[in-house]
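Undergrad: could you look at this predicted model? Sequence included:
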Amino acid sequence: MGTDRDSEVTGQRFDVADAVPLLLDAHGTVTSWTRDAERLLGHPAAAVLGRHAGALLVPEDAARVTALAEDHRAGGGGWTGVLRARHRGGWSVPLMVRAVPLWGSWPAGRERGRGPRHAGAHHWVVLLSDMAGAPGWDMSRSVLESMVARSPVGMAIVDTELRFVWANAALEVFGGGPAHERIGRRLAEVQPGLDAERLEAQMRQVLRTGEPVVDHEHVGLLRSAPHRETAHTMSFTRLDDDAGRPLGVYYTVMDVSERHRARMRLALLDRAGEQIGRTLDVARTAQELADVAVSGLADFVAVDLLDSVLRGAEPGPVRGADAVPMRRAGQRSVHEGAPEAVAGVGAPAAYLPGTPPVRTLAEGVPWCRFRIGPLDREWSDTRPGGRQATFRELGLHSVMIVPIRARGITLGITTFFRSGRPEPFDEEDLDLAEELVARAAVCVDNARRYTRERNAALVLQRSLLPRSLPEQDAADVAACYRPADELAGVGGDWYDVIPLPGARVALVVGEVEGHGIDGAAAMGRLRTAVRTLADLDLPPEEVLAHLDDLVAQSARQAGTGPDAGSEQTVGARCLYVVHDPVSGACAMAAAGHRAPALVSPDDGSVRFADELPIGPPLGVNGPPFESLTLELPPGTVLALHTDGLLAESSPALLGRALERPSGTCLDTRAQRVVDTLVPARPGDDVVLLLARTRRLAPGRVADWELPPDPALVAQARRTATGQLAAWGLDELAFTTELVVSELVTNAIRHATGPVRLRLILDRTLICEVFDGGATAPHLRHPRTTDEGGRGLFLISQFTQRWGTRFLPEGKVIWAEQALTGVEG
């Protein structure tokens, strides 16, 4: 008679003790009205009796009752449902209604129960129950007992002493024996090993406060599942008597182990995403994998990588019948020490052909023994000394070996062991291990690829930097270079020491934007350009001006589009310093670079050449470059450095680090300064170039001023020869006379103003002739019939090298002779 929805709401049985009875005739007219009905709906009996019952209902439900009565007029069972009545006060009252028909007598000659009923019911008995404040019908005890008996949720009641007084059958699946065996016992007695103290503390809190505890999660081992950790959610509610005194605690238990394990797996994968691959170091990434997997998945984890992977090289094919060179890249144990297995991180992992690790590496599929039996002699690992150890000897009862594969390449293996926890691995653990290793494999391969590129860039950069500093007497020089860490990549910082004519030396530091191979290549181009310009013996500001033009021209040729190539020399910075040991003059110019620090030879105090005009970076079209010339006393230490040295420090800290006794070895001093100011893995390349200036002794330099008279050329030759005799260089007299004669004659014949002749005894014998002319002589290759033009040709043949240096007041033509076999 009723709808399915109403049946679901009202249930199957209810007690009639509290229900309000009504009596209706066959047409639905109210024939009996009680005081309980008046109390429920507010209508007095006089206003209701004789009226149709539908008048008491809201219009929609009155229509439903009329339709239902028509359906049941021919006979049928009762009806149960929910109807809304109209209260005398004007509001609607939701009622639970059950209507039961009362039939008339049976025809004569028919036994009761065998003959047909009369055409319809004579009366209806209707039971009403107020739904306000109630979720449904008041259930009978038998219904309630059936509900708790069949419920899949474990239920129990303990008294105020926390002893069991009742439990349903579902609680048995959580261990502790049948329900009747629990009566009178405490939780710790029925579940030994369970953290009963913590659970009973929750019950005492509920007894004390009356506040229920909902969804308290407990994780541990139960008697029903001693080899697997289980998780349960428990809710506790206090039971009170009519006077409000606590009778005990009612609690429910639900097994949420699968949900708990799924949550723990997701948490482990989230932790792996956060902690694995934080660097681009292969070994560190492998160690991060081991750290994450312990103890969330395994008790001991070992990560072994191919030697080629650790070097950043491309791994070759692996065959299961071959011994594979591998190395332990990371391992972690829940205990303080790893199992008695192979040596520690960094040691070779020598796996024999055909063993599970090698097969896993060759086939690229996992290998596992979820439960190792007493006869399982599969080889596990290598102890120190090369002896093979079985799983049982290592105290292991479950193992998984998962290949580390990324982009179709096998990089190594990860082995997961369990020894302490009793439960073995299962298929879900294997799936989790494969997911974990797959995520880490991408990070390992990224680190391998970066290692390969970084090593290539580092090799390229070191090949472009000076392999050794050239020998010269203008200054004692030491350099310290520290490349950037793996995240920043090798940068484009460089330094150089370039011997110049006249016993001088050029000191250079610079840096280009960018990192990696592109940065190293850009650095190489600039360093080559600087050395080429230094050979022209130009002043520092002119060197930077020509270098600026070269960078700007290269940028214009490269274009600005995304496919035009990487032109990283624009914005490069450079500091160029020239020290003259004869005069003590130090000329310098800067293109967007910091000024050098100067350490006094007297008291070791440090100051910076802040008066140096800092020009714009190279290639950015700024104002012209300017130079600064200082006269430095011998023993002054110049500290040229790139920005990476002060990335985490200040100039004041650099000054304090440079304050060292003047006798300290420069190499040690440079290393100490870098170690003080720079971490082991800096974020940017670091270059520190230290130079302690020298002065040539006055006795090693001789100069004369000559009138522009051709007749004095012979006198100049004699003067030079006499100086050579004083230095003990008689063997160089013939060549020196030739050089002096030719250079002085050209200066008198083609130039204007005074002529100066200077001889410098350094590592070579240097002959210099100064004049006021602005044109340089050119080397000619005369024919056999020419009568002149052979002077410079002969000089080029008899000397080591020669050239021209321009000064603001004129030029200097110089020539150098080797002192081989001559004591100077």
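TA: Now that the structure is in, tell me what you want to look at.
Undergrad: from here on, contacts and neighbour counts on C-alpha atoms
TA: Fine.
Undergrad: contact partners for residue 677?
TA: Taking Cα atoms under 8 Å, 6 or more residues apart in numbering as the criterion, residue 677 is in contact with 645, 646, 648, 649, 653, 654.
Undergrad: let's bring in a second one:
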Amino acid sequence: MSAGELLGPLHVTRAAAVVLDAGGVVIGWSPSAERLLGYPPEEVLGRPAATLVARKAGTQPAPWMHTVGDPGSIRSAALNLRHRDGRILRMATTMCAVAHGPDGPAVVLLAADLEELRSWEAHQAMLRGLVTQSPVWLTIYDPELRVVWANAVVDREMGGPLTPYVGRTVDELFPQGRILTEHHPPTLAGTMLQVLEDGVPVIDLHYLGRVPVAPEYERVWSCSYYRLLDARGEPIGVCEEAVDITERHRAEQRLALLVRAGSTIGTSLDVVRTATELVEVVVPRFADAVTVDLLPEVLEGMEPADQGGPRQGLLRVCGGRGAQHTARPAGGTSVAAGEPVEYAFASPQARCLASGRSIVENAPGTPAGHSGTGVHARLFVPLKARGTVMGLVTFLRSRTAVPFDADEHELADELAARTAVCIDNARRYAREYAAAVTLQRSLLPQRLPPQSAVEAAYRYLPADRQVGVGGDWFDVIPLSGTRVGLVVGDVVGHGLRAAATMGRLRTTVRALAQLDLDPDELLTRLAGVAGRGDRDSPDDGVGAEDDEIIGVTCLYAVYDPISRRCSWCSAGHPMPAVVDPATGRVCIAELPSGPPLGLGGATYENAEVELAPGSVLALFTNGLVDSRTGGAGVGLHRLVQVLAQHRLPLEKLCDRAMAVLPVGPVNDDAALLLVRTRVLDARQVACWTLPADPSVVAHARTVAAAQLDEWGLPELAFTTELVVSELVTNAIRYASGPVRLRLIRDRALLCEVSDSGHTSPHLRHAAGDEEGGRGLFLVAQTTQRWGTRYTSDGKTIWAEQSLSQAASPQHAAA
């Protein structure tokens, strides 16, 4: 804008100037008039000025010359003047009488385009508004970035005339201010210097600071900067425009806080962690400190009672920094996390808990220059879900005296409501998780019975509570003939359904194992049970979609301490590890792996291996060897390194094996079963092969009784002779080929008779007039238990007697 434009269209230096005598005749004509109306001086000088005025035909010129007044008076009017080319120009005029002659006053007339004048006047009005009325801060800084001028709103906001601040830099005006917008110099002085140097304006830079008149309140401005140039185009300073956007900024902050709360609070199904997440979200963005108090039953996963009065006996769960400034109980001492807290009956906390509504306590306004220490505002909000109050959240401010306004009050209610829902979900999950863990642990072996075949130890580590209980299980099952069944399995999935499925399958395995089935046949039958069970189980709501059972893996092994043979079979399960007792070499067993149970079309194949006495077998689930960083290979390598220390006691070896699990939450259950094989002493086993001749029955009774005398068990001779007689007689009668008699002295006395037949004997209740059919009935009545197991070349019928009535070990040795 030029200097002439600043003076206005009617200024004498810009307007068309015309001098008229007392009769209205043009006696003076300026170059500006010639440019505006197109007449050269020679065409208008001496002419009546009225001829330049456009009027309708038949009308007389208005007597406007005669209304000017005394010399020095000014009159303005809008006239239609005719241009030399015939155009009609709407002009703004100002007339001033300058002197009185004999014929009247002489007049100076100034004329300018009416629209240009109106535009200039609007521009001037705008400038006056910016200076005196605009809410936008306007501040001008010189090339040294010192204040030289500001509009009226700056004066008001700074608490008075700007005079004391003239000559100061912006950083001196706001010593604690900081720029919030990224990718800008760290100070306003640096920003303005950049604008002064390159001339590129900066728009909408957010700046946080405090004005001297109210230093306790933080305010946010949206600032824009542009360079000022003089008439020669040289920079003379920087203009700052600033708009107070404190409320908008706080609204954006509240919205951002809600968004962050939505993604942060409730990430874990843990009550304490959820409360901690609330504190992490709001401190220090919303409050300087926060405490969370909960009812003890909420922490225990129980349903809180809906009491009408004030809730007492709360527990302090957590608190942010500065929480010592919160309203304390009557004792006046601060409460640490985990300690009980009680509030006086009339306290705002008690009223908040009783009413279920939030209560705000804002301290009176803090005078200017206050240091900001102490508590200036408290907001008590109940944690309420499904209509029941579970606890209390206390927000407080101590660094600033800004009170909690209505919007922040509403925000605190929303944050507490979200947190309460998450805490309630975590509480209910904790209850279900505890029930599931109790169910799961009740379905797992509580202790392993002592076995002659193996020494065993085990460990079980459930998954993290966020994942839920799983379906890993293990078992050691006593079998006939001093053999032992070893089981480890994994139900894929988590939750109550996985635990229930695990319990069902473990029970089924134990039942099938008592039939003395080979591992492959047992897994085949178990696969049918697993698949049929999933289809037949009712939809009782226990199995949510994420708890769906999608398969079961299982490994079953049978170890015979007499033959030292181990037969095993796998249904999609990780292969066991075997440690050679002599060399300490650890190898992963190679055996055919069938599909997981329950997927249909299952075929399984046995593998058999002879184990040296003292061999260590490690049966485990994939949760033990899966590594979060390197997969199953890394975890298996770590387990092998531990098993190489096989001479350690099994319990210590179990501890070291579980220590290889990564630190932190576990995503899957981990089960480990370690066994060290034993061999039954040859002196504890007696075996005879008898021809299929009825005459050998008496001989069988004789050698059996003689063996019991050698073992010091004469008290069992009568029953044993009866059992041997009946079993050998049945074998000779219903089978072909030689008969094999074996006595085993272990924790019980076992009598086994093997033949080549595959027909299963049945227990009968013979009638009084029948001569036979009472043999197995007598065996069942005189022994603890009996049964049949089948082999590839026939069957074995066995019977077991307790040693409780036999001679003591000392007597037997004698």
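TA: Received it, and whenever you're ready, just let me know what you need. Remember, it's a predicted structure, so these values are computed and weren't measured experimentally.
Undergrad: on that earlier part again, among the contacts of residue 677 of structure 1, who's most crowded?
TA: residue 645 (25 neighbours; other Cα atoms under 10 Å).
Undergrad: just give me the neighbour total for the alignment partner in structure 2 of residue 707 of structure 1.
TA: When structure 2 is aligned by TM-score structural alignment, residue 707 of structure 1 is paired with residue 691. By other Cα under 10 Å, the residues close to residue 691 of structure 2 number 15.
Undergrad: equivalent analysis for residue 756 of structure 1, please.
TA: 19.
Undergrad: which residue, other than its chain neighbours, is closest to it?
TA: residue 705 (4.3 Å; Cα to Cα, 6 or more residues apart in numbering).
Undergrad: any buried residues in the helix or strand harbouring the one you found, and which?
TA: Remark: residue 705 of structure 1 resides in strand 701-706, with elements defined by DSSP states H and E. By 16 or more other Cα atoms under 10 Å, the buried positions in strand 701-706 of structure 1 come out as residue 706.
Undergrad: check stretch 706-713 of structure 2 too.
TA: Neighbour counts over stretch 706-713 of structure 2 (16+ other Cα under 10 Å) mark 707, 708, 711, 712, 713 as buried.
Undergrad: circling back to that earlier point, who's in contact with the match of residue 707 of structure 1?
TA: 737, 738, 739.
Undergrad: for residue 560 of structure 2, give its distance to residue 638 of structure 2.
TA: From residue 560 of structure 2 across to residue 638 of structure 2, the span is 30 Å (Cα to Cα, to the nearest Å).
Undergrad: kindly report the same for residue 517 of structure 2.
TA: 34 Å.
Undergrad: tell me, what residue is most central in structure 2?
TA: For structure 2, the residue nearest the mean C-alpha position is residue 267 (2.6 Å; Cα atoms, centre = their mean).
Undergrad: just the helices in the stretch 301-450 of structure 1 please.
TA: In the stretch 301-450 of structure 1, helices defined by DSSP state H, counting those that start in this stretch lie at 307-310, 356-363, 427-464, listed in chain order.
Undergrad: still on that earlier bit, the following helix or strand past the strand holding residue 705 of structure 1: average distance to aligned residues in structure 2?
TA: Toward the C-terminal end, the helix or strand that comes next after strand 701-706 of structure 1 (DSSP H and E) is helix 713-727. Following the fit onto structure 2, the mean deviation recorded for helix 713-727 of structure 1 is 1.7 Å by mean Cα distance after the TM-score superposition for structure 1.
Undergrad: so where is whichever helix or strand comes after helix 713-727 of structure 1 in structure 2?
TA: Of the helices and strands lying after helix 713-727 of structure 1 in sequence (DSSP H and E), the nearest is helix 733-750. Using TM-score structural alignment, helix 733-750 of structure 1 lines up with residues 717-734 of structure 2.
Undergrad: buried set for that stretch?
TA: 717, 719-721, 723-732.
Undergrad: now stretch 558-578 of structure 2
TA: Quick answer for stretch 558-578 of structure 2 (16+ other Cα under 10 Å): 558-562, 564-578.
Undergrad: biggest strand in structure 2, by residue count?
TA: strand 88-101 (DSSP state E).
Undergrad: tell me how far that strand lies from the chain's centre.
TA: 82 Å (Cα atoms, centre = their mean, to the nearest Å).
Undergrad: okay, buried residues for the very next helix or strand once past that strand please.
TA: Next along the chain after strand 88-101 of structure 2, taking DSSP H and E as the criterion, comes strand 104-113. Neighbour-count burial for strand 104-113 of structure 2, counted by 16+ other Cα under 10 Å, picks out 105, 106, 107, 108, 109, 110, 111, 112, 113.
Undergrad: the helix or strand following strand 104-113 of structure 2 vs strand 104-113, what angle?
TA: Next along the chain after strand 104-113 of structure 2, taking DSSP H and E as the criterion, comes helix 114-132. If you take axes from the mean of the first three to the mean of the last three Cα atoms, to 10 degrees, helix 114-132 of structure 2 sits at 80 degrees to strand 104-113.
Undergrad: give me the mean deviation of whatever helix or strand comes next after helix 114-132 of structure 2 from structure 1.
TA: Downstream of helix 114-132 of structure 2, the first helix or strand assigned by DSSP H and E is strand 137-141. Here strand 137-141 of structure 2, set against structure 1 after superposition, deviates by a mean of 2.3 Å using mean Cα distance after the TM-score superposition for structure 1.
Undergrad: what residues does strand 137-141 of structure 2 touch?
TA: 130-131, 147-151, 153-154, 237-243.
Undergrad: repeat that for stretch 672-686 of structure 2.
TA: 452-460, 474, 488, 561-562, 564, 611-621, 624, 650, 654, 707, 742-746.
Undergrad: can you rerun that using 6 Å?
TA: With contact meaning Cα atoms under 6 Å, 6 or more residues apart in numbering, stretch 672-686 of structure 2 is reached by 453-459, 561-562, 613-620, 742-745.
Undergrad: what range in structure 2 matches stretch 294-304 of structure 1?
TA: The aligned range for stretch 294-304 of structure 1 is 283-293, by TM-score structural alignment.
Undergrad: residue in structure 1 matching residue 262 of structure 2?
TA: Checking TM-score structural alignment: residue 262 of structure 2 goes with residue 273.
Undergrad: roughly how far does its match sit from residue 288 of structure 1?
TA: Residue 273 of structure 1 is 11 Å from residue 288 of structure 1, by Cα to Cα.
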